[in-house]
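Trainee: Sequence plus the predicted model coming up.
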Amino acid sequence: MRYIIIGAGAVGGTVGGRLAQAGQEVVLVARGAHGRALAEDGLRLRVPQGELYHRLPVVEGPDGLGTLRADDVLLLAVKTQDTEAALRAWGPAPVEGGGTAADRLPLVCAQNGVESRRIALRRFRHVYGVCVWLPATHVDPGTVSAAGTPLTGILHLGRYPHGTDDTVREIAADLEKAYFEAPVVPDVSRWQYAKLLANLGNALEAVSGPVADSGPEAQTLYARVRAEGEAVLRAAGIAWTDAEEQQAARGDKVTLVPLDGVARGGGSSWQSLSRGTGTIEADHLNGEIVLLGRLHGVPTPLNELLQRLANRFAQERRAPGSLPLPELVRLADDAVAFVQEPPGPAA
């Protein structure tokens, strides 16, 4: 198999670099300063074992490869808000022997949230979901880091909407050789919804700083945000893996260690604000809970607030963590009070 990593940022760059280290054929897809650095100087992957350097083919899109191979695997690692554009470009790409990528090739969605796989299934016939437990950072153009050890990450894989097959087992076997644990499960959605609940704190971290470092006030607010999410999933009849099952899967397999030359940063939403991309994934994390809440009649004022704030921060290129936590808590309390006691009709 040849792995085409569509979106060679923190997650994509780490997976691509580790696969290349394990002897797999890898192509990176990236644009802008990051793409130029990858093409000119190679991929630098900083991990606990040291700095790895890979000179890999780099393209901006399918035109850079011409006809795709029948053994290609498309691994989608762009942010969910960029999924539609990526699939529009790669879906029609011709494959040797006839047909298109959308008809013939496996598309592996290694992204946060649950929306990208639904978008993908409208275009691609063979879609696979991944629950991504992979702490990674896009450090500079051409450089990514992954601080987990002894494993770099844990990637639960399965067909979407459900099931397994020989293709996903072969992909998992390749990942298992590359510092990942890659369980193949028939119910990958359960794992992805559990990750969605965890990711509801991404917007909180992005606007007011890391929850774990901000004391009990931030942790209490996150617990309230998550409780909204759990209430929504229950109302929608959606199952997710509980804390005990997740802990049994993770154990101490991915422990973070300090890396020389890599400043401690936040998660994916924090990184989007740090790089000033102008977009953020809140519409597909907190916004997924808001959508389900509206569909099933469950109020979600805290997730609505975080979705709105995160989008505003991205659009205004505001620095991550710049909203004081007491101010965020006040806004959260006001949002809940407004739902509980909506204003009466105008006089």
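Mentor: Thanks, I have it.

Trainee: all contacts plus neighbour counts: C-alpha atoms, from now on.
Mentor: Fine.

Trainee: what number of residues lie near Ala22?
Mentor: By the measure other CA atoms under 10 Å, the count of residues near Ala22 is 15.

Trainee: which non-adjacent residue is nearest it?
Mentor: Distance criterion CA to CA, 6 or more residues apart in numbering; nearest residue to Ala22, sequence neighbours excluded, is Ala178 at 5.3 Å.

Trainee: So that neighbour versus Tyr3, what's the distance?
Mentor: 13 Å (CA to CA, to the nearest Å).

Trainee: okay, the two: which has more neighbours?
Mentor: The neighbour count for Ala178 versus Tyr3, taken as other CA under 10 Å, is higher for Ala178 (23 against 20).

Trainee: so the more buried one, which of the three states?
Mentor: Judged by DSSP: H, G, I helix; E, B strand; the rest coil, the three-state class of Ala178 is coil.

Trainee: That one and Arg18 touch, don't they?
Mentor: Yes - contact criterion CA atoms under 8 Å: Ala178 and Arg18 qualify, at 5.2 Å.

Trainee: what sits up against stretch 211-225?
Mentor: 200-201, 204-205, 302-303, 325, 329 (CA atoms under 8 Å, 6 or more residues apart in numbering).

Trainee: Number of residues surrounding Ala235?
Mentor: Quick note: Ala235 (other CA under 10 Å) scores 15 neighbours.

Trainee: That one contacts Leu295, correct?
Mentor: No - checked against CA under 8 Å, the pair Ala235 and Leu295 is beyond contact range at 9.6 Å.

Trainee: how much space is there between Arg330 and Pro324?
Mentor: Taking CA to CA, one finds Arg330 at 10 Å from Pro324.

Trainee: just to revisit the earlier point, could you tell me which of the contacts of stretch 211-225 belong to helices?
Mentor: 201, 204-205, 302-303, 325, 329 (DSSP state H).

Trainee: From these, pick the one nearest Pro94.
Mentor: Gly201 (40.2 Å; CA to CA).

Trainee: Determine the number of other residues adjacent to that closest one.
Mentor: Gly201 has 26 nearby residues by other CA under 10 Å.

Trainee: The structure to be compared is supplied as follows:
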Amino acid sequence: MRYIIIGAGAVGGSIGGRLAEAEQDVVLVARGAHHEALRDHGLRLVTPDGTRVHKLPVVERPEELDLSPDDVLLLSVKTQDSTAALDAWAAQPVAGGGTAGELLPLVCAQNGVESERLALRRFRRVYAMCVWLPATYVDPGEIIAGGTPYTGMLHIGRYPAGADETARRIAAGLEQGKLLSPVAPDAMRWKYAKLLANLANAIEALTGPVSGDGAREILRRALAEGRSVLTAAGIGFASQEEAAEVRGDKVTLDPSGRGGGSSWQSLSRGTGTIETDYLNGEIALLGRLHDVPTPVNDTLQRVAGAFAREHRPAGSMTVAELTALVDGRRD
């Protein structure tokens, strides 16, 4: 089984590096300066148990790679980049006949819950993966993964539900590389729990670490909206208590091993896009569909999107300013 990591950023690079350490067959897919750094110098993976450089095959486009029936496509781009990536890979030929969309398993190792639906339009065999993996990608070629003693926990199952031998084979490969990977027939239930946790990402990206009463109050209100919306939509999700019990002390964050979260990293790299449309925006969407007001998540989605488009620095808004916007004030 060869793992093709489509999007070798914080999550994809961490998974690819740990798989490589376990002597699994890995190909990285990256763009621009990150691609050049990986190609020329290798993947520098910094973890609490040391720093390693992995010289792995790296490509920028699917046309550069010959696909085989034993390949697994692991999609770890941000959701706003999913459609382009899925379109690029689905039609690629596989040795022996057929296309990637017809034959190969595609695993959505991403935040949010939209990519699985996008993938299922193009791929017959789609797997959901809930990613609990604290990692940072800011500098080209370097990934900092701060989870210890395991780098991450990756629940995997068929989409929309179920489990099969392919999921078990993928999980077994991951678990050889300090990555816990429970096979979960209800993987989307875990992804919706992660969606709630990721509602904090926009607050962190805009104002810095979510600490202090003001930031925590915004988060409390965003989470309350999220839970109300999911309940109204009849969507199940694992509780915070259940998630904490499952993770236990298996994946804890080394304080020196991570910067900000994924949305903070997007602003820090000046990508011009941010995944908030598929995090807070997912709550806003469901709220409109089920007639549940979501003013806090609406505001977080709108303001974070403006920050990305305008290339404003991560953490450059005060909590007081954000609170005023959430409350509809113009102070």
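Mentor: That came in fine, so what should we check first? Note that the structure is predicted; figures quoted are calculated from it, not measured.

Trainee: Let me see the TM-score of these two.
Mentor: Overlay of the two chains. TM-score (TM-score structural alignment, normalised by the length of the second structure): 0.98; 330 aligned residues with a CA RMSD of 1.2 Å.

Trainee: aligned partner of Leu223 of the second structure in the first structure?
Mentor: Counting by TM-score structural alignment, Leu223 of the second structure corresponds to Arg226 in the first structure.

Trainee: Go through the strand or helix carrying its match and flag the buried ones.
Mentor: For Arg226 of the first structure, the host element (DSSP states H and E) is helix 216-236. Of the residues in helix 216-236 of the first structure, 218-219, 221-222, 225-226, 228-233 count as buried by neighbour count, 16 or more other CA atoms under 10 Å.

Trainee: any idea which of these is closest to Arg123 of the first structure?
Mentor: For the buried residues of helix 216-236 of the first structure, the nearest to Arg123 of the first structure is Leu233 (26.5 Å; CA to CA).

Trainee: right, and the closest one touches Ala239 too?
Mentor: Yes - between Leu233 of the first structure and Ala239 there is a contact at 7.2 Å, judged by CA under 8 Å.

Trainee: I'd like to know how many residues surround Arg39 of the second structure.
Mentor: Arg39 of the second structure: 19 neighbours (other CA under 10 Å).

Trainee: Who's the closest spatial neighbour of it, skipping the chain neighbours?
Mentor: Nearest to Arg39 of the second structure is Val58, by CA to CA, 6+ apart, at 6.0 Å.

Trainee: The one you found -> the first structure?
Mentor: Match for Val58 of the second structure (TM-score structural alignment): Val58.

Trainee: got it, and Gly261 of the second structure?
Mentor: Using TM-score structural alignment, Gly261 of the second structure lines up with Gly267 in the first structure.

Trainee: Kindly report the same for Leu322 of the second structure.
Mentor: Using TM-score structural alignment, Leu322 of the second structure pairs with Leu328 in the first structure.

Trainee: Pull the contacting residues for that match.
Mentor: Ser208.

Trainee: mind listing what the residue most central in space within the second structure touches?
Mentor: In the second structure, the centroid-proximal residue (CA atoms, centre = their mean) is Gln110; its distance is 3.0 Å. Listed by CA under 8 Å, 6+ apart, the contact set of Gln110 of the second structure reads 75-79, 129-131.

Trainee: switch the cut-off to 6 Å
Mentor: Ser76 (CA atoms under 6 Å, 6 or more residues apart in numbering).

Trainee: ok so Val53 of the second structure is a strand residue?
Mentor: Yes - assessed with three-state DSSP, Val53 of the second structure lies in a strand.

Trainee: count of neighbours near it?
Mentor: Applying other CA under 10 Å, I find that Val53 of the second structure has 16 neighbouring residues.

Trainee: Now it. Nearest residue, chain neighbours left out?
Mentor: In space, Val53 of the second structure is closest to Arg44, 4.4 Å off (CA to CA, 6+ apart).

Trainee: pretty sure that neighbour belongs to a strand, no?
Mentor: Yes - applying three-state DSSP, one finds Arg44 of the second structure inside a strand.

Trainee: How far away from the center of its chain is the helix holding Arg226 of the first structure?
Mentor: 20 Å (CA atoms, centre = their mean, to the nearest Å).

Trainee: Give the next helix or strand downstream of it.
Mentor: From helix 216-236 of the first structure, the next helix or strand downstream (DSSP H and E) is helix 243-250.

Trainee: Distance of Ile4 of the first structure relative to Leu74 of the first structure?
Mentor: Ile4 of the first structure is 5 Å from Leu74 of the first structure, by CA to CA.

Trainee: Between those two, point out the one with more neighbours.
Mentor: Ile4 (25 against 20).

Trainee: Name the SS class of the more buried one, please.
Mentor: strand.

Trainee: Give me the distance between the closest residue to Gly152 of the second structure other than its chain neighbours and Thr99 of the second structure.
Mentor: Sequence neighbours aside, Leu133 is the residue nearest to Gly152 of the second structure in space, at 4.2 Å (criterion: CA to CA, 6+ apart). As judged by CA to CA, Leu133 of the second structure and Thr99 of the second structure stand 31 Å apart.

Trainee: ok, the two, which is more surrounded?
Mentor: Between Leu133 of the second structure and Thr99, counted using other CA under 10 Å, Leu133 has the larger neighbour count: 23 against 19.

Trainee: and the gap between that one and Arg247 of the second structure?
Mentor: For Leu133 of the second structure, the distance to Arg247 of the second structure - CA to CA - is 11 Å.

Trainee: Next: Met317 of the second structure.
Mentor: Applying CA to CA to Met317 of the second structure and Arg247 of the second structure gives a distance of 33 Å.
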